[in-house]
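Participant: predicted model and sequence below, questions to follow.
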Amino acid sequence: MYPIDPIDLRRAIVANVSAALTEDVADGDINAALIAEHSEAHARVITRESAVICGVDWVNEVFQQLDAGVALTWRVRDGDRVSPGDTLVELTGKARSLLTGERAALNFLQLLSATATRAAHFVAMLEGTGVNLLDTRKTLPGLRLAQKYAVTCGGGQSHRMGLYDAFLIKENHIMACGGIEAAIKAARALAPGKRVEVETETPDELGQALAAGADIIMLDNFSLEDTRAAVATTNGRALLEASGNVNADTLVGIAQTGVDYISMGTLTKDVTAIDLSMRLFIEH
């Protein structure tokens, strides 16, 4: 829905990696210092489980910031599917550098691949329905762009990036503004070029949002019956996004009602890291 800007993504990658290395290495890796300074090594990263890969640029950036002399040879690209035992990347360089960067690099690769894998699972369930799967702002702090990019690698789409690029008028905003119509009117006056989405919880609120000219209407925890009725009532006058109580058991049924989008917070907040391993070989 809202494409990820490649310039913003690049800036995020640099910042993500800088923060991760500061957190892990601080003023020096005393463990790597146990190894001879000029010792060279070769390493390869393998996956122990099936996954959709994401995080190549984060791994590259880890070693760019640590030691630009490390050479990486990737066997996969973001979005590729892999099987247990597959080699993802091979690295050659100073043993100290490989070991110092190992954890930060694998943390990014295992988390983002897990996010992409989870998104791909749900996207596959929606095949043939014509419904687009959206992420939410329920991301790990500091890693929003990273996780949203990972969702796109799994075939999903990015919802608004934050509180600045589109309106999502929710229950508390509606109450504070004095109603749905007043909230939409205020949004149009404040930022005429921004898309306005309104969260609704009842068919009556849906009607108010339609009458006030919302661009997108979120159907929050609507029953399947009410969702089908909402699609018929809306009849193309606004895009419809279903949200709330969406899981593997309910996803397809919701999609079959005819909504345009389904959003799932679980895509980014409930991921389990992919099991990866780096194997190091000292070159004598």
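Facilitator: Thanks, I have the structure now.
Participant: make it CA atoms for all contacts and neighbour counts henceforth
Facilitator: OK.
Participant: tell me which residues in the helix or strand containing residue 187 are buried?
Facilitator: Counting by DSSP states H and E, the element that carries residue 187 is helix 180-190. Burial within helix 180-190, assessed by neighbour count using 16 or more other C-alpha atoms under 10 Å, is assigned to 180-181, 183-185, 187-188.
Participant: check stretch 155-164 too.
Facilitator: Within stretch 155-164, the residues that qualify as buried are 155-161, counting by 16+ other C-alpha under 10 Å.
Participant: quick one: contacts of the helix holding residue 187?
Facilitator: With contacts defined as C-alpha atoms under 8 Å, 6 or more residues apart in numbering, helix 180-190 is touched by 167, 169, 173-174, 177, 194, 196, 198, 205, 208-209, 211-214.
Participant: do stretch 248-259 as well
Facilitator: Stretch 248-259 has contacts (C-alpha under 8 Å, 6+ apart) with 122, 125-126, 129, 131, 224, 227-228, 231, 239-242, 262.
Participant: how about 10 Å then?
Facilitator: When contacts are defined by C-alpha atoms under 10 Å, 6 or more residues apart in numbering, stretch 248-259 is touched by residues 121-123, 125-133, 218-219, 222-232, 239-243, 245-247, 261-264.
Participant: just the buried subset of those residues, please.
Facilitator: When burial is judged by neighbour count using 16+ other C-alpha under 10 Å, the buried members of the contacts of stretch 248-259 are 121-123, 126, 131-133, 218-219, 222, 227-228, 230-231, 239-243, 246, 261-264.
Participant: so who does residue 196 touch?
Facilitator: When contacts are counted by C-alpha under 10 Å, 6+ apart, residue 196 is found next to 166-169, 183-185, 187-188, 213-217.
Participant: let me have those in a markdown table, adding distance to residue 42 as columns.
Facilitator: Formatted as a markdown table, the entries for the contacts of residue 196 read as follows, by distance: C-alpha to C-alpha, whole Å:
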| residue | distance to residue 42 |
| --- | --- |
| 166 | 47 |
| 167 | 50 |
| 168 | 49 |
| 169 | 53 |
| 183 | 59 |
| 184 | 59 |
| 185 | 61 |
| 187 | 56 |
| 188 | 58 |
| 213 | 60 |
| 214 | 57 |
| 215 | 54 |
| 216 | 52 |
| 217 | 53 |
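Participant: then this one, side by side with the first:
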Amino acid sequence: MTTLDFPLDDARRLVDIALDEDLGPDALDVTSTSTIPADQAATGHVVAREAGVLAGAPVIALVLEGVATRTGGIPPSLEVRIADGTRLVPGDVIAVLDGPAQQVLMAERTLLNVMSRLSGVATHTRRWADALEGTGCTVLDTRKTTPALRALEKYAVRAGGGTNKRMGLFDVAMVKDNHVLAAGGVGAAYTAIRARYPDITVEVEVETTEQALEALEAGSRFLMCDNMSTDLLRATVAAARAWAGERGEGVEIEATGGLTLDVAAEYGATGIDYMSVGALTHSSPIIDLALDLA
């Protein structure tokens, strides 16, 4: 089973917080401990209730371990049958848990909450990746993530066939209109970043072909075309690539702003390299997963 570079430390932190929320300071499930003998065994199946793309299966083991640690119990055995990134159909058995029934039920909601969320992101991303297939354009995520879930949500994007852009404000410089205004121009903003961080990637946001050429003259080789029509975007791509080609250089071009699945292929065919979509992480509905006792 591929892990797609699963962010294990981030997942552990999330599971700790989630279990603290669900089990409280005394690690209690008052219903299960009252109605189920401590030595009663159970088999639980984590199943898909709807079609989608799986993400987050490694979380199951972390939740089981976390519950056992908190309660002093024995964690159920675990068999994960489906790898992250796999397309699901209703009824697919993702994993099988065997062990103390109390432990299984204490873990149920936490593992389902995380996996349903991540699988929703992966499923949404897969729709964009499928829509762009054959265009040469790759779908990117953004920083519009759920606080404290960024590493996991970006992992889910990868599981769905997308690509991560920047992880935060620290790894890519993105010059937007406020930076241009504060610095006194595109050239001044680019020069200031390059002087302080000579090895960092610098992307410049543009809204017109003229601004794109200005950014190239300033030194940027990564353009983010914001809220352009397909005609304007196609013209900007052609002008930018011609400018760079005359100098024997390359340029990467990204489109963003107001994009929907209905027009993804049309925009992807304009010659852009990337399409960034904040909705991958801020507006993906969950995928319905369940844990059924056999």
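Facilitator: Ah, there it is. This one's a predicted model, so the numbers in the text were calculated from it and none came from an experiment.
Participant: need the max-distance pair from the contacts of helix 180-190 of structure 1.
Facilitator: Across the contacts of helix 180-190 of structure 1, no pair lies farther apart than 194 and 205, at 21.3 Å, counting by C-alpha to C-alpha.
Participant: hang on, the earlier thing: in structure 2, what residues pair with the helix holding residue 187 of structure 1?
Facilitator: Correspondence between helix 180-190 of structure 1 and structure 2 is established over residues 186-196, with TM-score structural alignment as the criterion.
Participant: now that stretch: how far from the chain's centre is it?
Facilitator: Computed by C-alpha atoms, centre = their mean, to the nearest Å, the separation of stretch 186-196 of structure 2 from the middle of its chain amounts to 30 Å.
Participant: I'd assumed residue 45 of structure 1 was in a helix, is it?
Facilitator: No. With DSSP: H, G, I helix; E, B strand; the rest coil as the criterion, residue 45 of structure 1 is located in strand rather than a helix.
Participant: quick one: the closest residue to it other than its chain neighbours from residue 172 of structure 1, how far?
Facilitator: Closest residue to residue 45 of structure 1 apart from its sequence neighbours, by C-alpha to C-alpha, 6 or more residues apart in numbering: residue 278 at 4.3 Å. Going from residue 278 of structure 1 to residue 172 of structure 1 by C-alpha to C-alpha, to the nearest Å gives 48 Å.
Participant: what sits against residue 205 of structure 2?
Facilitator: By C-alpha under 10 Å, 6+ apart, residue 205 of structure 2 lies in contact with 174-177, 180, 186, 211-212, 215, 222-226, 254-256.
Participant: all helices of structure 2, in order?
Facilitator: Counting by DSSP state H, residue ranges of the helices within structure 2 are 8-23, 30-35, 59-71, 101-132, 150-159, 177-183, 186-196, 209-218, 230-246, 264-268, 279-282.
Participant: please name whichever of those is nearest to residue 47 of structure 2.
Facilitator: Nearest of the helices of structure 2 to residue 47 of structure 2, taken as C-alpha to C-alpha: helix 101-132 at 9.9 Å.
Participant: need the counterpart of residue 72 of structure 1 in structure 2.
Facilitator: In structure 2, the residue paired with residue 72 of structure 1 is residue 78, using TM-score structural alignment.
Participant: show the contacting residues for its match.
Facilitator: 43-44, 60-61, 64, 95-99.
Participant: which among the residues you listed end up buried?
Facilitator: 43-44, 60-61, 64, 95-99.
Participant: which of these sits closest to residue 106 of structure 2?
Facilitator: Looking across those and measuring by C-alpha to C-alpha, the closest to residue 106 of structure 2 is residue 64, at 8.6 Å.
Participant: the closest one against residue 103, yeah?
Facilitator: Yes. Counting by C-alpha atoms under 10 Å, a contact exists between residue 64 of structure 2 and residue 103, whose distance comes to 7.4 Å.
Participant: now for those two: what residues contact both?
Facilitator: Residues touching both residue 64 of structure 2 and residue 103 by C-alpha under 10 Å, 6+ apart: 74-76, 97.
Participant: among the contacts of helix 180-190 of structure 1, the buried ones, what's the PyMOL command?
Facilitator: Command for PyMOL, covering only those of these found buried under the criterion 16+ other C-alpha under 10 Å:
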select buried, resi 167+169+174+177+196+198+205+208+209+213+214
